[in-house]
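In: Pasting a predicted model and its sequence here:
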Amino acid sequence: MTTKPIPLQTRGIPASQLVLGCMRLGGDWNARSAITAEHYRQGREALDAALEIGINMFDHADIYAAGKAERVFGQVLKERPSLRGEIILQSKCGIRFADEEGPHRFDFTEGHIVRSVDGILERLGTEYLDILLLHRPDPLVDPEETARAIQRLKASGKVRHFGVSNMSQGQIRLLAAYSGEPFIVNQLEMSLRKHGFLDTAISVNQETARDNVFPEGSMEYMRLENIQLQSWGPLAQGIYSGRSLEGQSESVAATAKLVAELAERLDTTAEAVVLAWLMTHPAGIQPVIGTVNPERIRACKDAATLRLDREDWYRLYTAALGRNLP
């Protein structure tokens, strides 16, 4: 199958087909822990490996390592100021962990969103974000209030584009109806192991559909609206590309074996096969790889151009599904 432009590219945003997720930068998620020289070294090496294989887009969130992930990345950018104009920075806000003010919660209020973006920009050492994602649905959202935050951030030049993470088409449509700005990204968990985005489609009017939580119609809506689908967890935590299979199901073992066979036949890596399986889907899925190990990042290189034929794609899907298709 041929490689087609991803939705972000068709919108004039020169994003790479792979994104480096920066969640693992900065050490643990204890805000009191210091950032060490080792953390900065890790950040430099991860960035170098990503650039080496053509990645120019980097994904953050204000909660990652309690803000330390953004600080590490910001320091690397400070050391290479010319790089900012060559990369695309995306971050997220809306999740608030338990603190003196309340329990773990979601917050799409105007004040919280605006303050969060100011903090993100300070930590990254940049004047603007290319894309801001609202991280998880806030059941108490007032879409008019959220729209005010979006309009303020757009007018100030602090955020150029907006998107969401972990949302259904109905939740996106509600926000978009008030915001005056299109939501151009939806980041969801999708992988060869987390294949609910496919199961929803093939299980219509099937008994197997009852336990699937992936929102029906979401894939079709994103494609119709030219919304970039991003996949978090696309490598399935390495379960098909070298992680120990002890205690895993027969279907996991069978899928890992098939991935290895395809990698050998196609003269590539297991990581590239796992990602290519996602990227072969015609929706133009953009994987956000979560590793900051330079060698694993480099192992993903071929995924940008590798596409599976229909038969190999279905072989992998059926193996991961662990049963025959209906």
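Out: Happy to help now that I have it. Numbers count the residues shown, from 1 in each chain.
In: all contacts plus neighbour counts: C-alpha atoms, from now on.
Out: OK.
In: Helices of the stretch 151-300 of the chain, start to end?
Out: For the stretch 151-300 of the chain, the helices defined by DSSP state H, counting those that start in this stretch occupy 169-179, 196-202, 218-224, 250-265, 270-279, 294-298.
In: And here is the other one:
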Amino acid sequence: MKTIPVAHTDLEVSEIALGCMRIHELPLEGIANLVHTSLDEGVTFFDHADIYGGGQSEAKFAEAIQMSPSLREKMILQSKCGIRPRSFDFSKEHILAAVDGSLKRLRTDYLDVLLLHRPDALVEPEEVAEAFDILEGSGKVRYFGVSNQNPMQIELLKRYVRQPLVFNQLQLSITNTGMIDAGLTVNMKIDASIDRDGSILDYCRLHDITIQPWSPFQYGFFEGVFLDNDKFPELNRVINDLVASKGVPNTAIAIAWLLRHPARMQPIVGTTNAQRLKDICKASQITLSRQEWYDIYLAAGNILP
């Protein structure tokens, strides 16, 4: 597994991360097998959130692997906070309590990374700054970032927060390419040219923020996977041609498409199947050509001006 450096940190992370949103659905032995397979494949970055499984994803993760100091040293743990039932909450009180809860469930003294999970319309950035200072000063969190935030939301936080925001978790897949489309169809009177996110892709590149694409196999908003889906015949034809020529599974091609982008993104894959994870990890063994990248982009129904 290749690694990528994370700017403004001493982290060198696996270029693929395992998302743990659904692991609470597995028995403990299944979780242990998935985590140890991940480590064996070189995927050492694990993405959690306090709301996943109502906290059970974090708790069962630590229980299944019998978390110990020696095992903890082999992994990078990221968690997210801020989503509450029917609301968002970036208050100082909630952030601090959420981190304490995650640490307890994960059986660890610190998180490598904490992300603010989606924007809070009522955010008071001064409170976020106070919380981050307390968490960093106590050693409970090493680095910080955001999820699903646009450039101005990040700039507002940066006005008050001392710590660099090193990650932004954003929806991106071959069939969810809005942040790419707008940059290719600039100044055109078509839907693809609408800038819906403030040029977040270019902003993150300019400010050395590592993008973590989530749901890299999904189309729409959790409507299903595009691989082997009759709704995307041309896309699957092009991907399957690459499967034949590259000798890797179609899941690896889908992730290799993200890894080919020079922004050096870190896709979050949420599979709970150990063999599928092995297949996905083969993406790290190949590099798509420029033409292959564009062929996939066009096969998904996108256009070039």
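Out: That came through fine. Note that the structure is predicted; figures quoted are calculated from it, not measured.
In: returning to that earlier point: which one of the helices of the stretch 151-300 of the first structure is the most hemmed in?
Out: helix 270-279 (a mean of 26; mean count of other C-alpha atoms under 10 Å).
In: Which neighbouring elements make contact with it?
Out: The helices and strands touching helix 270-279 of the first structure, judged by 3 or more C-alpha pairs under 8 Å, 6 or more residues apart in numbering; DSSP states H and E, are helix 250-265, strand 286-289.
In: Now residue 252 of the first structure: closest residue in space, sequence neighbours ignored.
Out: residue 320 (6.3 Å; C-alpha to C-alpha, 6 or more residues apart in numbering).
In: Okay, the one you found and residue 313 of the first structure: tell me how far apart.
Out: 11 Å (C-alpha to C-alpha, to the nearest Å).
In: just so I know, which of the helices of the stretch 151-300 of the first structure lies nearest residue 5 of the first structure?
Out: Across the helices of the stretch 151-300 of the first structure, the minimum distance to residue 5 of the first structure, taken as C-alpha to C-alpha, is reached by helix 270-279, at 11.1 Å.
In: Okay, angle between the closest one and helix 250-265 too, please.
Out: Relative orientation of helix 270-279 of the first structure versus helix 250-265 (axes from the mean of the first three to the mean of the last three C-alpha atoms, to 10 degrees): 100 degrees.
In: In the second structure, which residues correspond to helix 270-279 of the first structure?
Out: Counting by TM-score structural alignment, helix 270-279 of the first structure falls onto residues 250-259 of the second structure.
In: The matching stretch vs the first structure - mean distance after superposition?
Out: Stretch 250-259 of the second structure, aligned to the first structure and superposed, deviates on average by 0.5 Å (mean C-alpha distance after the TM-score superposition for the first structure).
In: re earlier: could you say which one of the helices of the stretch 151-300 of the first structure comes nearest to residue 66 of the first structure?
Out: Here helix 294-298 is closest among the helices of the stretch 151-300 of the first structure (C-alpha to C-alpha), at 22.8 Å.
In: and that closest one, which stretch of the second structure?
Out: Aligned by TM-score structural alignment, helix 294-298 of the first structure falls on residues 274-278 of the second structure.
In: and what of stretch 123-140 of the first structure?
Out: Stretch 123-140 of the first structure maps onto residues 105-122 of the second structure, going by TM-score structural alignment.
In: Which residue in the first structure aligns with residue 64 of the second structure?
Out: Match for residue 64 of the second structure (TM-score structural alignment): residue 76.
In: Check whether its match really touches residue 44, as I assumed.
Out: Yes: with contact defined as C-alpha atoms under 8 Å, residue 76 of the first structure reaches residue 44; the gap is 6.2 Å.
In: Give me the distance from the match of helix 270-279 of the first structure to the chain's centre.
Out: Offset of stretch 250-259 of the second structure from its chain centre (C-alpha atoms, centre = their mean, to the nearest Å): 14 Å.
In: for stretch 276-296 of the second structure, same thing?
Out: Put simply, stretch 276-296 of the second structure sits 17 Å off its chain's centre (C-alpha atoms, centre = their mean).
In: Repeat that for stretch 202-209 of the second structure.
Out: Centroid separation for stretch 202-209 of the second structure versus its chain: 16 Å, with C-alpha atoms, centre = their mean.
In: now stretch 83-100 of the first structure
Out: 12 Å.
In: can you check stretch 118-126 of the second structure too?
Out: For stretch 118-126 of the second structure, the distance to the chain centre is 21 Å (C-alpha atoms, centre = their mean).
In: Next one: the residue of the second structure most remote from its centre from residue 305 of the second structure, what distance?
Out: Taking C-alpha atoms, centre = their mean, the residue of the second structure most remote from its mean C-alpha position is residue 189, at 31.6 Å. Distance from residue 189 of the second structure to residue 305 of the second structure, counting by C-alpha to C-alpha: 11 Å.
In: swap in residue 43 of the second structure?
Out: For residue 43 of the second structure, the distance to residue 305 of the second structure (C-alpha to C-alpha) stands at 38 Å.
In: Comparing the two, which shows the higher neighbour count?
Out: Taking other C-alpha atoms under 10 Å, residue 43 of the second structure and residue 305 do not tie; residue 43 has more neighbours (25 against 6).
In: Using the three-state scheme, assign the more buried one.
Out: The three-state assignment at residue 43 of the second structure reads coil, by DSSP: H, G, I helix; E, B strand; the rest coil.
In: For it, what is the corresponding residue in the first structure?
Out: Per TM-score structural alignment, residue 43 of the second structure is aligned with residue 55.
In: same deal with residue 84 of the second structure?
Out: Using TM-score structural alignment, residue 84 of the second structure pairs with residue 96 in the first structure.
In: What residues does residue 2 of the second structure make contact with?
Out: With contacts defined as C-alpha atoms under 8 Å, 6 or more residues apart in numbering, the neighbours of residue 2 of the second structure are 14-15, 284.
In: just to revisit the earlier point, what residues are up against the residue nearest to residue 252 of the first structure?
Out: So residue 320 of the first structure contacts 192-193, 251-252, 254-255 (C-alpha under 8 Å, 6+ apart).
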